[in-house]
Structures are given as C-alpha cells and as structure tokens.
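>>> Provided below are the primary sequence and the corresponding predicted coordinates.
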Amino acid sequence: MIDKKEFLTKYNIEESELEASALSWDELTAICEDYIQREEKLRNIGKDFVNDYLYDIEKAGIHSYRYRIKAPGHLLEKIIRKRCEHFERFEKIDRSNYYKYLTDLIGIRVFFLYREDWIYFHKYITSVFENNPDLYVEDRIHDFDENEAHYYIAERPKVYRRTGDSRIYDEDIIDIRSDGIYRSLHYIIKYKGYYVEIQGRTLFEEGWSEIDHDIVYPYFKDDEMLTDFSTLLNRLSGMADEMSSYFRRMRSIKEDTEKAAEKAAENAEGTGEDA
C-alpha cells in the first residue's frame, strides 16, 4: 500500500486538492492496486503495438520511437488533477473503470527529423487504423468498446502547433489547436481492449519537452523562474527546428541546381555532336 503523506509530498499535492477531488484514499489505493496487476499486460500490449505497426520506421514515416506505460504514482496524480479540473467529466471514475477514462496508460512517442514530416506518419496511421468519426469517444463509459479485437482511432487526430506552423497543417484532416509554444501530434488508438496514446514530435521538440516535464510540469508550473527558463529553451528548440527545415530546403535547391546544370551540359554536348 502506498503511503499517503509520501505520495502527496512527492507529487506536490496539497491535502486540500485531494479533498477537492472527492476521492477517498481507500479508493485511490484500490485503483493503484488494480493498475499494478494490469501493468504487465499493458506493457505487453505496448510492445505488440510497436512490433506490429512501428518497427519498420521507414514504412511508418518516422525517425524513431519509444514507448512506456504510466507509473502508478503518476496515474493517481493525474486522476486527482483531472477530478479537480473537470469534476463532472470524471465524477464517476473509480477502481472498476479508470482505464476507460485515461487514454494514456500506454504511451508511445514517434519522432521526426523535420517538422513537415508529420504528414507521412499521419497518412500511415490513418491507413492502418479505421478513422471513422462515428467511433470517436465522447462519453468515456457509454462509448467504450468492449470488443478487444476492434482496433480503431478513438478521437479525432489533433495537433498543437507553434506560432508560424499554420502552413504545414491541414484542418480538413487534423484538428488544429493553437498553443503558440508547443508542437505535438496526438492520436488515440483503441487496441486490444485499451487506449494507446501516440504523440508525434521532432527530436528537438522532444528534448525540450522532456526537460520541461522533468523540472517544471506539472509540479512547479507556477514557479516564475523555472517557467522563464523553460520558455527560453523552448524558443531555442523551435529555432533549431526551423534551421533544420532551412537546411533541407537549401540542400534540395542545391540538388535541383546541380541537376539542371548537368542536364544543360548534356544538352550542350548533344548539340555539339549533332553539329
């Protein structure tokens, strides 16, 4: 059994926040114990997903990937936070149904070298999984599909875009959310009885995000100094992404120029022979 005081301290949760969630410690403990029993199954499902759909990175249109299952402490922390932020939506969550509410128990990250390359993965994932708006989940309990053999995209794919990204996304095929400083693709897949969350980012974006989540989010998001430092690092990662795109564009221009020069030389040589 997890120690309540130790848990609250580790995850920077006030006793008042726990009370506001209206979840008893006994219920949270029961959720944790149930989840621990499911961990191995979830880990195997994540491994199966990777092996079935992402192992061939060229086919999937990605640079690389990694996956994890949610840690028990983070699970409880998120449930408390969600109950406080959206009580009505999470009012009925308990030990018997929490996995129907949380879509990121199994989390997969896919990475791109260039920000524009998201479209290749999008086309791939929406071709291997059914993407029918009629199947998108609204009510976490009522809309949960108990058929473990039915694999499909359970929410409309969405992207959080940075300022200046407007030209690389198409709102007809993906839900565009404007954040300004954060870029990430999000897909929720129903797979083998559970939800799998896929996030897509560039390598530079992932570097900033990992540091931000390790130091700032969600436990020190009100710390002004840490937030300012994270914002600065975020800007640097955004500039690195832009430079990467410029590099590739310059290479493409140079290759086109060289090919045109070679073709012109060939034409000139051919004309001389005819003469």
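The structure has been received and is ready for your questions.

>>> drop to CA atoms for contacts and neighbour counts, all remaining ones
Fine.

>>> what helix or strand is Pro218 on?
Assigning secondary structure by DSSP states H and E places Pro218 outside every helix and strand.

>>> make that Arg156, sorry
Counting by DSSP H and E, no helix or strand carries Arg156.

>>> close enough to count as contact, it and Ile176?
No: between Arg156 and Ile176 there is no contact under C-alpha atoms under 8 Å: 10.4 Å.

>>> Leu185 should be in a strand, yeah?
Yes: secondary structure assignment places Leu185 in a strand (DSSP: H, G, I helix; E, B strand; the rest coil).

>>> distance of it from Asp175?
For Leu185, the distance to Asp175 equals 10 Å [C-alpha to C-alpha, to the nearest Å].

>>> More neighbours: which of the two?
Neighbour tally, Leu185 and Asp175, criterion other C-alpha atoms under 10 Å: the higher count belongs to Leu185, 20 against 16.

>>> and the comparison structure, right after this:
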Amino acid sequence: MKDAEPLIKHCLERYDEINHELSIFMTTVRSWFETHPKLTRCSFPTIHSVKSRLKDRLHLEEKVVRKLVDLPDQPHAEDMFRRLTDLSGVRVLLLHQEQFTALHAELLKKTSNDWCLIEPPKAYTWDPESVEFFKKLEIHTELKESHYTSLHYVIRPKIDSDVVCEIQVRTLFEEIWGEVDHTLNYPSPTENIACSEQLRVLAKVVGAGSRLVDSIFRTANPVAPPPAEVIEEQPESSVEHLLQVMPSAITPPAETPMSRPDEEGPPINPEDDPVGR
C-alpha cells in the first residue's frame, strides 16, 4: 500500500530549501513577459497583464496525494518532488486567441537560447475550434470535460535545476471562467448539479466571446486587398468591347463570421492549475 506521508514530508522540506530560488526565477519570468518589447511596447500590445504566485504549502500536500493515486507503485521521494512542476507559476493574459501566435514564437526563441523547456507545450481546451488553432501552431492539445482552458509551458533555468516554473497563457474571457471554476470547483468538484451545469454554460459563453473578440480585431485590422488591375485604354468604347475586357461574374459579398457554440471539449485538470492556488 502506498504511503503519502514520507513523500509529503520530503517534498515540503525540498520546497523550503529552494523557495528563495523559486521566487527569484518566477520574478525573472514575469518580468520577461511584462517588459518584452515585441509583446508589450507596441500600438496593440500582445500581453494584457501578468500574474504570478508560489505554490501554497497546503496545495502542495494535496498535489502529492493526487499524484500518488495515479502512480502504479510507491515512488522515490525525490522522484515525486521532480514531478511537481508547478511550484511557481506565471499566468499571462491576452485579449484574444490570435495573440497566442506571437507570444508562442517569442517564448520558443527564449527557451531555445536560455531557459529550458522540460516538456512540449500543451494546450487544454473544451472547444474543437481551438484544437484546430493550436494544431496549426504544432502544439499538443487535449480536450477536457472540466472545460478548463489554458496553454501551458513548463520551464527550468537549466535542465538539471530543481527550480521550475509553469507558465499559463489564456485570454481574459478564459480567465473569467477559470476564476469562477477555481472558487467553486477546487480542490474538490462541487456536488451541486445545477452549479456544474451553469459552469458548463459559462464555458460556452466564454468560448463564443473569445471568438467574437477575434472577429472584432480581424475587422479592425483587415488584410489589405491586392491592387486592382489597371485596364489599358483601348480605342474602342463600345458596350461590346467593355463586356470583353470587364469580368462578367458578380462577386458575392463576403460572409459575416458567425460564432458557433461547440459541443463540450476539455480544460486542464484544476489540480494542474498553478496560478492562484
């Protein structure tokens, strides 16, 4: 039978040992996002705001117990400690989904030259449309029944360091759902069926809102159409000649983007949510 007590004791001791270094690295990561010239110092900044936090000791104990349940055998104490990848957390908030592209590109540059990305980025979502979006960025995506939505990166300052930070990236709409769900549904799921259903409805409202914001920004910054082809003047000016040089088909009006509520998809397990816990 697996015993959580020695694991919890070891993990808490190791956490206390590196707490200072965790705090310094977390502050460095947060500052990198908050001051990045390409992501913050422009007419329409990619990043709206940034938050950070160190893992609460009580939540750390609960995390060890939950992880132990999923393991087939009793792990070594240090191995369990290395499995705790959200000891510090930074959450980056964006206005809309299209902004993930620029942030993802800059973060990959950073982790290829400095910080170590210790596992591939992973997106959690309930929305099939979001799955397609993240697939285009070559980001592994998981659908979750809990409707949690976020993009996760796990980094260390160097590959063999004990210091670790989990970065979450989400839109402001997704943050609303996450905060409400965290308050009512964490660490134990609510037993109120009506509340659970309302959280599911809120997730769909949030998804529709996020797509609408994307549409608004695409409308505000449309792609410039190619220059019109100039028709050389011809001596003929008859109606018959104009019919020969002008296109005869009428171009239909562009369809208005429609937001479509999707069927349920996934979010990440709240247990893996680093920020605010």
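Noted; the coordinates are in hand. All values reported here derive from a predicted model rather than from experimental measurement.

>>> What are the boundaries of the helices in the stretch 101-250 of structure 2?
Applying DSSP state H, counting those that start in this stretch to the stretch 101-250 of structure 2 gives helices spanning 128-136, 172-185, 193-220, 239-245.

>>> among those helices, which is the most enclosed?
Each of these was scored by mean neighbour count; the highest is helix 172-185, a mean of 18, by mean count of other C-alpha atoms under 10 Å.

>>> Which residue numbers in structure 1 does that one align to?
Using TM-score structural alignment, helix 172-185 of structure 2 lines up with residues 203-216 of structure 1.

>>> Need the contact partners of that stretch.
Contact partners of stretch 203-216 of structure 1, identified using C-alpha atoms under 8 Å, 6 or more residues apart in numbering, comprise 111-113, 183, 223, 226-227, 230, 233-234, 237-238, 240-241.

>>> what about the strands in the stretch 1-150 of structure 1?
Per DSSP state E, counting those that start in this stretch, the stretch 1-150 of structure 1 has strands spanning 64-69, 106-112. These are given in chain order.

>>> Deepest-packed of those strands, please.
Ranked by mean neighbour count, the strands of the stretch 1-150 of structure 1 are led by strand 106-112 with a mean of 22 (mean count of other C-alpha under 10 Å).

>>> Could you report the distance from Asn44 of structure 1 to Asn97 of structure 1?
Asn44 of structure 1 sits 20 Å away from Asn97 of structure 1, taking C-alpha to C-alpha as the criterion.

>>> For the strands of the stretch 1-150 of structure 1, give me TSV that also has distance to Ala20 of structure 1.
What follows is the strands of the stretch 1-150 of structure 1, written out as TSV (distance: least, C-alpha to C-alpha, whole Å):
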stretch	distance to Ala20 of structure 1
strand 64-69	27
strand 106-112	27
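
>>> Of all these, which one is nearest Lys192 of structure 1?
Closest to Lys192 of structure 1 of the strands of the stretch 1-150 of structure 1 is strand 106-112 (C-alpha to C-alpha; 11.5 Å).

>>> Read off where the closest one ends up in structure 2.
Strand 106-112 of structure 1 maps onto residues 88-94 of structure 2, going by TM-score structural alignment.

>>> same question, stretch 226-233 of structure 1
Using TM-score structural alignment, stretch 226-233 of structure 1 pairs with 195-202 in structure 2.

>>> Would you mind getting the average deviation of that stretch from structure 1?
Its matched residues in structure 1 lie on average 1.8 Å from stretch 195-202 of structure 2 after superposition (mean C-alpha distance after the TM-score superposition for structure 1).

>>> what's that stretch in contact with?
In this structure, residues lying in contact with stretch 195-202 of structure 2 by C-alpha under 8 Å, 6+ apart are His147, Trp177, Asp181, Thr190, Glu264.

>>> can you put the residues you listed in JSON lines and add distance to Asp16 of structure 2?
Output for those, formatted as JSON lines (distance: C-alpha to C-alpha, whole Å):
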{"residue": "His147", "distance to Asp16 of structure 2": "33"}
{"residue": "Trp177", "distance to Asp16 of structure 2": "32"}
{"residue": "Asp181", "distance to Asp16 of structure 2": "29"}
{"residue": "Thr190", "distance to Asp16 of structure 2": "32"}
{"residue": "Glu264", "distance to Asp16 of structure 2": "40"}
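
>>> Closest one of those to Arg170 of structure 2?
Sorting those by distance to Arg170 of structure 2 puts Trp177 at the head of the list, at 10.7 Å, by C-alpha to C-alpha.

>>> and Ser112 of structure 2, what pairs with it in structure 1?
Applying TM-score structural alignment, one finds that Ser112 of structure 2 aligns to Glu130 in structure 1.

>>> For the closest residue to that match other than its chain neighbours, list the residues it contacts.
What sits nearest to Glu130 of structure 1 in space, not counting adjacent residues and going by C-alpha to C-alpha, 6 or more residues apart in numbering, is Tyr152, at 4.7 Å. Under the criterion of C-alpha under 8 Å, 6+ apart, the neighbours of Tyr152 of structure 1 are Phe129, Glu130, Asn131, Leu135, Ile189, Lys190, Tyr191.

>>> now whatever residue of structure 2 lines up with Lys70 of structure 1, nearest residue through space, not along the chain?
When structure 2 is aligned by TM-score structural alignment, Lys70 of structure 1 is paired with Lys55. Leaving aside its sequence neighbours, Lys55 of structure 2 sits nearest to Leu87 (C-alpha to C-alpha, 6+ apart; 4.9 Å).

>>> From Phe25 of structure 2, how far off is that neighbour?
Counting by C-alpha to C-alpha, the gap from Leu87 of structure 2 to Phe25 of structure 2 is 11 Å.
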